[in-house]
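> using only what follows, build the 3D model:
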Amino acid sequence: MRVIAGKAKRILLRTVEGLETRPTTDRIKETLFNMVNNRLADCDFLDLFSGSGAIGIEALSRGANSAVFVENNKNAMECIRHNLNVTKLADKGQLLLMDAVSAIRALEVQGKVFDIIFMDPPYNHLYEQQVLNALKNSGIVYCDTLIVVEASKETDFDYLKESPFQITKEKVYKTNKHIFIEPAQLGKGIL
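Below is the predicted model:
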């Protein structure tokens, strides 16, 4: 696995050994970043369920102002720390060793607001639903925040019809998909 573009282009990234994480392939990562590229310059990026940190690091490499990496696995967090150091992007990253919902609360206390929130939770455990519920009334989301969820192809997002979020785009791959979600009431300030 490597950084695809930007300041850290071609630098190889370490991945977490074992089956506890599932790195996003370079091809899917490249497609994702082609779709969000116009939002990356100077954005504040939140990478939930970070694994190796490859997505947040790619965002930093391509011009994001900062990235917060949230991971509750200690081995994965050490991998992220290593990858930030090897790419020389450590000064732009904040690491939180905790679960995603606790991290959202901690980031609210810090007064953080994010332009892009990416999450790649373990598939078919409804973690993305828990996180989206936590984000519904969170101060870390504002009217232009883009939320991207990587999920299994079978994951159902119908529950969003009863939320302040709307699906604006869906990209389906062979084994998974990216769902692009934005606040439904654009232009009304923080939710």
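
> from now on I want contacts and neighbour counts done on CA atoms only, so please keep to that.
OK.

> after the strand or helix carrying residue 34, next one along is what?
In this structure, residue 34 sits in helix 26-36 according to DSSP states H and E. Remark: after helix 26-36, the chain's next helix or strand is strand 44-48, criterion DSSP H and E.

> packing partners of that next one?
The helices and strands touching strand 44-48, judged by 3 or more C-alpha pairs under 8 Å, 6 or more residues apart in numbering; DSSP states H and E, are helix 54-61, strand 66-71, strand 116-119.

> what's in contact with the first one?
Looking back up the chat, that one is helix 54-61. For helix 54-61, the external contacting residues (C-alpha atoms under 8 Å, 6 or more residues apart in numbering) are 2-9, 13, 23-24, 29, 33, 40, 45-47, 50, 66-69, 80, 83-84, 89, 92.

> ok, now which ones touch the residue most central in space within the chain?
Central residue check for the chain by C-alpha atoms, centre = their mean: the C-alpha nearest the mean position is that of residue 118, 2.0 Å away. For residue 118, the contact set (C-alpha under 8 Å, 6+ apart) comprises 45-48, 147-150.

> and it, how far is that from residue 106?
For residue 118, the distance to residue 106 equals 17 Å [C-alpha to C-alpha, to the nearest Å].

> how about the longest helix seen in the chain: buried residues?
Ranked by residue count, the top helix of the chain under DSSP state H comes out as helix 74-86. For helix 74-86, a neighbour-count test (16 or more other C-alpha atoms under 10 Å) marks 75-84 as buried.

> could you list the residues in contact with the next helix or strand after that helix?
Counting by DSSP H and E, the next helix or strand C-terminal to helix 74-86 is strand 93-97. Here strand 93-97 makes contact (C-alpha under 8 Å, 6+ apart) with 66-74, 77, 81, 84, 103.

> if you set the cut-off to 7 Å instead, what comes out?
By C-alpha atoms under 7 Å, 6 or more residues apart in numbering, the list of residues contacting strand 93-97 from outside reads 66-72, 77, 103.

> now swap in stretch 10-19 and tell me
By C-alpha under 7 Å, 6+ apart, stretch 10-19 touches 1-4, 52, 75-76, 79, 83, 87.

> also this sequence, please, to line up against the first:
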Amino acid sequence: MRVIAGDFKGRKLNSLSGDNTRPTSDKIKGSIFNMIGPYFEDEVVLDLFSGSGNLAIEAVSRGCEKAYCFDNHFKAISIIKENIGLTKKSEAFTVKKMDADKALDWLKGEGIRFDLVFLDPPYAKQVIEKQVEKMLSLGLLNEFAKVVCETDKQVELPERILNLEQIKVQDYGTTKVTIYKLLEGVGLDES
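I've put the predicted structure just below:
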């Protein structure tokens, strides 16, 4: 696993051993960023189930200004911090050990809003729709925000989640990537 493009291109990243995490492969990560970018300018990123920090680090490498990484496991937090250390740009990242719901509440309290969100929860514990609905109800998304969901290929996410509309679905072996964007002309707190 490595950073594919941008300021940190070529840096090898660490991942957790065992079956508890599924780091996004370089092939899938490259495809995701080709669909949503591939480069950015000062966007703010949320990686809600960060695992290794792989997606957040790639986003900052490609021009995003700030990334917030959350995970509920101590070992994952340790790996995320190690990987961020490899970037020599730790000020661009905030890392917290919290479950997803507590993280969203904390972000609301901090008044942080996002341009890009990565949701790659453990396959057995996927509640993506509920978390997206909570993000929307808390007003955590900026206008034109994109939400990238990584699921098992058997998972069928709806074409719309409140005022987010599906813009791309792509299968990669056992993995499915679904990308949403906020509907134009629809208020952020409307459904």
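
> so after superposing, what's the score?
Here the TM-score for the pair of chains, by TM-score structural alignment, normalised by the length of the first structure, is 0.92; 189 aligned residues with a C-alpha RMSD of 1.6 Å.

> can you lay out the contacts of stretch 10-19 of the first structure as JSON lines showing distance to residue 167 of the first structure?
Output for the contacts of stretch 10-19 of the first structure, formatted as JSON lines (distance: C-alpha to C-alpha, whole Å):
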{"residue": "1", "distance to residue 167 of the first structure": "29"}
{"residue": "2", "distance to residue 167 of the first structure": "29"}
{"residue": "3", "distance to residue 167 of the first structure": "28"}
{"residue": "4", "distance to residue 167 of the first structure": "27"}
{"residue": "52", "distance to residue 167 of the first structure": "27"}
{"residue": "75", "distance to residue 167 of the first structure": "33"}
{"residue": "76", "distance to residue 167 of the first structure": "30"}
{"residue": "79", "distance to residue 167 of the first structure": "32"}
{"residue": "83", "distance to residue 167 of the first structure": "32"}
{"residue": "87", "distance to residue 167 of the first structure": "33"}
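
> and the two most separated of these?
By the measure C-alpha to C-alpha, those have their two most distant members at 4 and 75, which lie 23.6 Å apart.

> with the second structure overlaid, how far apart is the helix or strand hosting residue 148 of the first structure on average?
Secondary structure assigned from DSSP H and E places residue 148 of the first structure in strand 146-152. After superposition onto the second structure, the mean distance of strand 146-152 of the first structure to its aligned counterpart is 0.6 Å, using mean C-alpha distance after the TM-score superposition for the first structure.

> which other helices and strands contact the helix or strand that that strand is followed by?
Going down the chain from strand 146-152 of the first structure, the next helix or strand is strand 165-172, by DSSP H and E. Secondary-structure packing of strand 165-172 of the first structure (3 or more C-alpha pairs under 7 Å, 6 or more residues apart in numbering; DSSP states H and E): strand 176-183.

> quick one: the strand it packs on to strand 146-152, angle?
Between strand 176-183 of the first structure and strand 146-152, the angle comes out at 150 degrees (axes from the mean of the first three to the mean of the last three C-alpha atoms, to 10 degrees).

> how about the buried residues of helix 74-86 of the first structure in a markdown table, adding distance to residue 179 of the first structure?
Shown next, in a markdown table, are the buried residues of helix 74-86 of the first structure (distance: C-alpha to C-alpha, whole Å):
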| residue | distance to residue 179 of the first structure |
| --- | --- |
| 75 | 28 |
| 76 | 24 |
| 77 | 25 |
| 78 | 28 |
| 79 | 26 |
| 80 | 24 |
| 81 | 28 |
| 82 | 29 |
| 83 | 26 |
| 84 | 26 |
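
> which single one of the residues you listed is nearest to residue 127 of the first structure?
Nearest to residue 127 of the first structure, judged by C-alpha to C-alpha, of the buried residues of helix 74-86 of the first structure is residue 76 at 18.1 Å.

> next up, the contacts around that closest one.
Listed by C-alpha under 7 Å, 6+ apart, the contact partners of residue 76 of the first structure are 16, 51-52.

> just the buried members of those?
Listed as buried from the contacts of residue 76 of the first structure are 16, 51-52; burial here means 16+ other C-alpha under 10 Å.

> rebuild these as CSV, extending it with secondary structure.
What follows is those, written out as CSV (DSSP: H, G, I helix; E, B strand; the rest coil):
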residue, secondary structure
16, coil
51, coil
52, coil
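
> now, which of those residues sits nearest residue 187 of the first structure?
Checking these against residue 187 of the first structure with C-alpha to C-alpha, the nearest one is residue 51 at 33.2 Å.

> contacting residues for that closest one?
21, 71, 76.

> do you know how far it is from residue 157 of the first structure?
With distances taken as C-alpha to C-alpha, residue 51 of the first structure is found 23 Å from residue 157 of the first structure.

> again with residue 96 of the first structure
27 Å.

> do the same with residue 179 of the first structure
Separation of residue 179 of the first structure from residue 157 of the first structure (C-alpha to C-alpha): 9 Å.
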